[in-house]
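Student: here are the coordinates; sequence isn't available:
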């Protein structure tokens, strides 16, 4: 057993939109990522997705709903099946909590889609 610092883990992230698994709780991965710009509209048909802002400001566009705006220390759970698009006008450091079956961009595959094998690196706990 060991402790971890989210800010220290974020220092190991060098590319935007490339989540890094830093822990696992049962069937949930704990990931850190740095975001800048926007990713792609997508959904996760069978999994909820938690976004927790460590630093910066994050806007999550939700199809057919008002945008959600998050500041440091705030989180939002995107329910399964809801199309969403995270947007960061300036760099944002986040924590994601996702079921281990969650694909990075759902069924949408773009150049920026990161496979779980890359996200795991050597950090799976």
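Tutor: Cool, the structure landed. Computed from a predicted model, the values in this text were never measured in an experiment.

Student: Every contact and neighbour count from this point should use C-alpha atoms.
Tutor: Will do.

Student: any idea which helix or strand comes after the longest strand seen in the chain?
Tutor: What stands out as the longest strand in the chain, according to DSSP state E, is strand 84-99. Using DSSP states H and E, the next helix or strand after strand 84-99 towards the C-terminus is helix 116-120.

Student: tell me what that next one is packed against?
Tutor: strand 20-25 (3 or more Cα pairs under 8 Å, 6 or more residues apart in numbering; DSSP states H and E).

Student: okay, now the one to match up with it:
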């Protein structure tokens, strides 16, 4: 896959479900994921890793226990490892995530929103 050209917008067009990240490509030991978000996710942490959000379209709020971080198109925010957070988006958001391979979307929370990483065809 490292020799393939991938188009982010085309990849996002192929995603129909919210909160289901798909691997776009990998860089060293990190996955670059595309995802559509809508509604409120679950409160969770990633004890072993930071999590980078890059919003491509829409407005995303990353709720932290001590503040809310508001992101719009082209905004980047890194949730530090071990920091409890809960993303929410009243309207659809399209985003890129950068995380180490194997990072689970619900972190330590688990539950029915946990998604196996999906591959784009």
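Tutor: Thanks, I have the structure now. Values in this document were obtained by computation on a predicted structure and should not be read as measured data.

Student: Figure out how far the longest strand of the first structure is from the centre of its chain.
Tutor: For strand 84-99 of the first structure, the separation from the chain centroid amounts to 5 Å (computed by Cα atoms, centre = their mean, to the nearest Å).

Student: Check stretch 24-41 of the first structure too.
Tutor: With Cα atoms, centre = their mean, you get 2 Å for stretch 24-41 of the first structure.

Student: again with stretch 21-28 of the second structure
Tutor: Computed by Cα atoms, centre = their mean, the separation of stretch 21-28 of the second structure from the middle of its chain amounts to 11 Å.

Student: In the first structure, what stretch matches that stretch?
Tutor: Aligned using TM-score structural alignment, stretch 21-28 of the second structure spans residues 19-26 in the first structure.

Student: Not counting the matching stretch itself, show me its contacts.
Tutor: 9, 13, 29-34, 114, 118-121, 123-125 (Cα atoms under 8 Å, 6 or more residues apart in numbering).

Student: are any of these buried, and which?
Tutor: 9, 13, 29, 30, 31, 32, 33, 34, 114, 119, 120 (16 or more other Cα atoms under 10 Å).

Student: From the contact counts, what lies against the helix or strand harbouring the fifth one?
Tutor: Residue 31 of the first structure belongs to strand 28-38 when elements are defined using DSSP H and E. The contact analysis (3+ Cα pairs under 8 Å, 6+ apart) places strand 28-38 of the first structure against helix 6-11, strand 20-25, strand 84-99.

Student: If we go by neighbour counts, what in stretch 14-25 of the first structure is buried?
Tutor: With burial defined by 16+ other Cα under 10 Å, the residues of stretch 14-25 of the first structure counted as buried are 16, 17, 18, 19, 20, 21, 22, 23, 24.

Student: Stretch 79-91 of the first structure now?
Tutor: Under 16+ other Cα under 10 Å, the buried positions of stretch 79-91 of the first structure are 79, 82, 83, 84, 85, 86, 87, 88, 91.

Student: Grab the nearest non-local neighbour of the first one.
Tutor: Yep, that's residue 79 of the first structure we're talking about. Once flanking residues are discounted, residue 79 of the first structure sits nearest to residue 48: 4.6 Å by Cα to Cα, 6 or more residues apart in numbering.
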